[in-house]
Structures are given as C-alpha cells and as structure tokens.
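**Student:** After the sequence you'll find the predicted model.
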Amino acid sequence: MKGIIGKKLGMTSIYGPEGRQIAVTIIEAGPNVVTQVKTKDSDGYNALQLAFGDKKEKNATKAAIQHFAKANTSAKKVVKEFRDYFEEKTLGDTITTEIFAEGESVDVVGISKGKGFQGVVKRHGFHGVGEATHGQHDRDRAPGSIGASSTPSRVLKGMRMGGRMGNDRVKMKGLKVVKIFPEKNYILVSGSVPGHIGSIVFIQK
C-alpha cells in the first residue's frame, strides 16, 4: 500500500475543467522521510516507516533521536508504517507528492473533530418524543423508552443513547486528487476530510 503522512490545512473551492465549482481540502503531503525499511526476512513483513513534521530535539527521547539519526534526519513528530509498499526505497529517502497523480482516487484517514457529550438527537438523528399533550413537557429531545422491564431486565449493548461524539478514527474512501502543487507539497482532494485544521492525516492509495 502506497501512502504518505500529511497535514490538513483547510478547505477552499476551485473550478474544474467543465467550469463547475469543486469543494476541495488542501493537504500538505510531506515531505516524508524513510526512517526504517522492514522486510519479510528481518521483521516478518514488508513495510516502510515514514516520518513527518520536525520536532525539537529537547522534546524527543534519546532512543528516538538515535533512531532518526540512522536515517540522517532530525527528530520528527509523527511516525507511521505503510505495509507492502510496492516501491523500492532506502533509509533516508524523501517521499513527496510525486507518488500521486491528478485524477486518481485516494483514501484519507484522520481523527474527526470531538463534539463532547451529545444527546440522541444530534448523535443518532432521533426526532425526540414530541407530543405536547398528556402533561408532557421538556420531551422534545428525549430518547424515549430504552428497553423492557422484566425481560431482559437490563439495557442491551449497543443501545443508541447519549454519549461522547466524535474524536474517532475515520476513513474517507474514493476521494479524487483534483490538483497537485509539487513546489509546495500541496494536494487538493475533492470533498471534506476528517479532522480540524492542522490535524495529521494519512493519504493511502
């Protein structure tokens, strides 16, 4: 699987070849440094370990500093493995936007924005109990009944209720690479990408 670590910079819109406006997300894709090459003989599987984003040396452990020094690079913030990378790379190589082409489809993985504790209307799309008759009040956004009494005498697992929403790992599949700016390492992909501005994302193909 070929991929790269990037940073979400925000959203904008551009005009496509047919003159239609397309909403795109700007991702700073790289440069990534190859900090470890894993093979089936030494590790049991083939993979490339990539690193992205500079980090102050005082904030890194000695073990991490020595690990990055083997690749002749400074300490990095994010490290990610891409298994079965089907391109020959050596320790210390740099990977940028050249692995992508305009018009191809990619998958983008990120951590979605956290929404905190939310009720059933926002979290699951419930319509609320409704009905203002029979003495009901403040029931517009209530979940309603959550189970039987004597049978099963418990709340079943997976019951849709209020709770923490967001801050989950999300993969957006089949996003189109609309435009590439290799001089700035920018990739513009169609549609939205999970995460806040400045969050780390993984682009896979």
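**Tutor:** Arrived safely, thanks for sending. Residues are numbered from 1 along each chain as shown.
**Student:** from here on, contacts and neighbour counts on C-alpha atoms
**Tutor:** Will do.
**Student:** so which helix or strand takes in L91?
**Tutor:** Element membership for L91, per DSSP states H and E: none, as it lies in no helix or strand.
**Student:** Now whichever strand or helix holds V78: buried residues?
**Tutor:** Assigning secondary structure by DSSP H and E places V78 in strand 76-83. Neighbour-count burial for strand 76-83, with 16 or more other Cα atoms under 10 Å as criterion, is recorded at K76, K80, E81, F82, R83.
**Student:** pretty sure the second one is touching A47, no?
**Tutor:** What that stands for is K80. No: if you go by Cα atoms under 8 Å, K80 and A47 don't touch, sitting 10.0 Å apart.
**Student:** residues in contact with V201?
**Tutor:** Under the criterion of Cα atoms under 8 Å, 6 or more residues apart in numbering, the neighbours of V201 are I5, G6, K7, K8, V108, V109, G110, I111, G195.
**Student:** Surely L188 and P182 touch.
**Tutor:** No: between L188 and P182 there is no contact under Cα under 8 Å: 11.1 Å.
**Student:** packing partners for the lengthiest helix in the chain?
**Tutor:** What stands out as the longest helix in the chain, according to DSSP state H, is helix 62-70. Secondary-structure packing of helix 62-70 (3 or more Cα pairs under 8 Å, 6 or more residues apart in numbering; DSSP states H and E): strand 32-38.
**Student:** another one to put next to it:
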Amino acid sequence: MSGIIGRKIGMTSIFSADGRNVACTLIEAGPCVVTQVKNVETDGYNAIQLGYAERKEKNTPKALKGHFKKANTTPKRKVVEFRDFRVEFEGQVNLGNSILAHEVFKEGDFLDAIGTSKGKGFQGVVKRHNFGGVGGQTHGQHNRLRAPGSIGACSFPSRVFKGMRMAGRMGGNRVKVINLKVMKLIPERNLILISGSVPGPKNSFVILEK
C-alpha cells in the first residue's frame, strides 16, 4: 500500500472528459519526507514513515528532534506510516528523500481518503441519529418534538441495553472514504483534485492511500 499525506484546501468543480460537471476536493499533497524506513530484518515488516508540514522547533520533544535529525530534515507536524510501499519505489525511499503526489498517483487512479470528520459537539437524537421526534404536538405535547422517547422496558430487564442510540458527542471521528477518482494533478503546485468529498474541515490533514 502506497500513499501520501496532504492538507485539504477546499472544494471546487471541474468538467470531465464527457462534459459532466464533477464536484472535487482540492488537496495539497506533499512534498513528504521519508523519516524512517522499516524492513523485515529489523522490524518484522516493510514500511516507510512519511512526515509532512513544518513544526516549530520549540514545540518538538527532544526524542522527535533526534528522530527527524537522523533523516536530516526539519521537524514535521504529521507523521504517518505506510506498509508495503509500491515495488517501483524500492531504492528510492531512502531516509530523507522527498515523495511528491505525481510520483504516487496518476490521473484516472482510484484512491482512499482518510480524515477526521468535523466535530459537532454534544447533539440530540434528531441530529445525531436522524430521529423523527415524538410526532404531533396535540394532546398537550408542546415540548416533546425532538425528544428521544422511550429508551427501555420497565421491571424486565430493568436496564437500558448497550448501544442504545441516544444523545452524545457527534463527529470528530476517523473516517475513510474509498474509491475516489483522481481527476487532475497539478505537479508544479503539489495539488491533486479528487472526485467527491473528503471528511474534515479546511486545512485539516488528509491521508491518501492507493
């Protein structure tokens, strides 16, 4: 599995080859620096670790400073490990090398995008689970429209079952969207346009996997 780390810029739309207007997410992907190379002999599996986005030296722990110093690079904000990187990258993923988006993806490829969804805070059952509310407001039910209703039985089983859909914190989860098409690459600006939406707000980190 190969991939790259990027930052979500926003959304736009472009026209495809057959004239359709396709909604796309614009992502600044890379350049990423190889901060660690793992192999079967020392680690038990093959993988490379990529770092992306500059991090202030004063906010970096000493252990991480030494880790990035081995790769002869500056501290990075986002570090992600990719197992079993593609065969054509063997010999090119030495410590400290840079990997660009157009080296990993080509126009027409399909990829998976991983991001952290927007946090919505504490929400009720109507917004969180698409409940319809209690229903009509007749017979004195003036304040029950968005209420969850009954949550369990009485003397048996005398408890609320686990997994009951109730109010709580919503969003802020790791979300993976699969089979998004690479619509366009802009190598000189490290930009990649992929079809559809990607979870997370603007300027959030996104992991693209192939």
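**Tutor:** In hand now; what should we look at? Quick caveat, the model's predicted, so the values are computed rather than measured.
**Student:** one step back: overlap of the contact sets of K80 and A47 of the first structure?
**Tutor:** By Cα under 8 Å, 6+ apart, no residue touches both K80 of the first structure and A47.
**Student:** returning to that earlier point: mean per-residue distance, the strand holding V78 of the first structure to the second structure?
**Tutor:** Its aligned residues in the second structure lie a mean 0.7 Å from strand 76-83 of the first structure after superposition (mean Cα distance after the TM-score superposition for the first structure).
**Student:** quick one, that strand and strand 32-38 angle?
**Tutor:** 50 degrees (axes from the mean of the first three to the mean of the last three Cα atoms, to 10 degrees).
**Student:** quick one: contacts of the next helix or strand after strand 76-83 of the first structure?
**Tutor:** Using DSSP H and E, the helix or strand that follows strand 76-83 of the first structure towards the C-terminus is strand 94-95. With Cα under 8 Å, 6+ apart as the test, strand 94-95 of the first structure has contacts from I4, G30, P31, N32, V33, V34.
**Student:** Quick one, which of those are buried?
**Tutor:** Judged by 16+ other Cα under 10 Å, buried ones among these: I4, G30, P31, N32, V33, V34.
**Student:** Tell me which stretches of the first structure form strands.
**Tutor:** For the first structure, the strands defined by DSSP state E cover 3-15, 21-29, 32-38, 47-54, 76-83, 94-95, 105-111, 114-118, 163-166, 169-181, 186-190, 200-204.
**Student:** so which of these gets nearest S153 of the first structure?
**Tutor:** Nearest of those to S153 of the first structure, taken as Cα to Cα: strand 163-166 at 21.5 Å.
**Student:** name the helices or strands packed onto the closest one?
**Tutor:** Using 3+ Cα pairs under 8 Å, 6+ apart, strand 163-166 of the first structure is in contact with strand 114-118.
**Student:** and the strand it packs on, how far from the second structure on average?
**Tutor:** Looks like 0.6 Å for strand 114-118 of the first structure (mean Cα distance after the TM-score superposition for the first structure).
**Student:** do the same with stretch 47-54 of the first structure
**Tutor:** Superposing on the second structure and averaging over aligned pairs (mean Cα distance after the TM-score superposition for the first structure), stretch 47-54 of the first structure comes out at 0.5 Å.
**Student:** who's in contact with that stretch?
**Tutor:** So stretch 47-54 of the first structure is contacted by 4-6, 30-39, 74-85 (Cα under 8 Å, 6+ apart).
**Student:** give the contact list for the residue positioned nearest the centre of the second structure.
**Tutor:** With distances taken as Cα atoms, centre = their mean, the residue of the second structure nearest its centroid is G115 (1.4 Å). Contacts for G115 of the second structure were tallied using Cα under 8 Å, 6+ apart; they are R174, V175, K176, V198, P199, G200, S204, F205, V206, I207.
**Student:** 6 Å instead?
**Tutor:** By Cα atoms under 6 Å, 6 or more residues apart in numbering, the residues touching G115 of the second structure are R174, V175, P199, G200, V206.
**Student:** again, but for A75 of the first structure
**Tutor:** K55, I65.
**Student:** Relative to T96 of the first structure, how far out is it?
**Tutor:** 18 Å (Cα to Cα, to the nearest Å).
**Student:** One more: F181 of the first structure?
**Tutor:** 11 Å.
**Student:** Of those two, which one has the most company?
**Tutor:** Set side by side, F181 of the first structure and T96 show more neighbours around T96, with 21 against 11, by other Cα atoms under 10 Å.
**Student:** Can you tell me what that one aligns to in the second structure?
**Tutor:** Using TM-score structural alignment, the partner of T96 of the first structure in the second structure is L100.
**Student:** same check, this time on G119 of the first structure
**Tutor:** In the second structure, G119 of the first structure lands on G124 (TM-score structural alignment).
**Student:** G162 of the first structure now?
**Tutor:** Using TM-score structural alignment, G162 of the first structure sits opposite A167 in the second structure.
**Student:** again, but for G191 of the first structure
**Tutor:** By TM-score structural alignment, G191 of the first structure lines up with G196.
**Student:** Pull the number of nearby residues for that match.
**Tutor:** Counted with other Cα under 10 Å, G196 of the second structure comes out at 17.
**Student:** what number of residues lie near the nearest residue to it once chain neighbours are set aside?
**Tutor:** Excluding the flanking residues, the one nearest G196 of the second structure by Cα to Cα, 6 or more residues apart in numbering is C24, at 5.2 Å. Close neighbours of C24 of the second structure, defined as other Cα under 10 Å, add up to 23.
**Student:** ok, C24 of the second structure touching L185?
**Tutor:** No: applying Cα atoms under 6 Å as the test, C24 of the second structure and L185 come out as separate, 12.0 Å apart.
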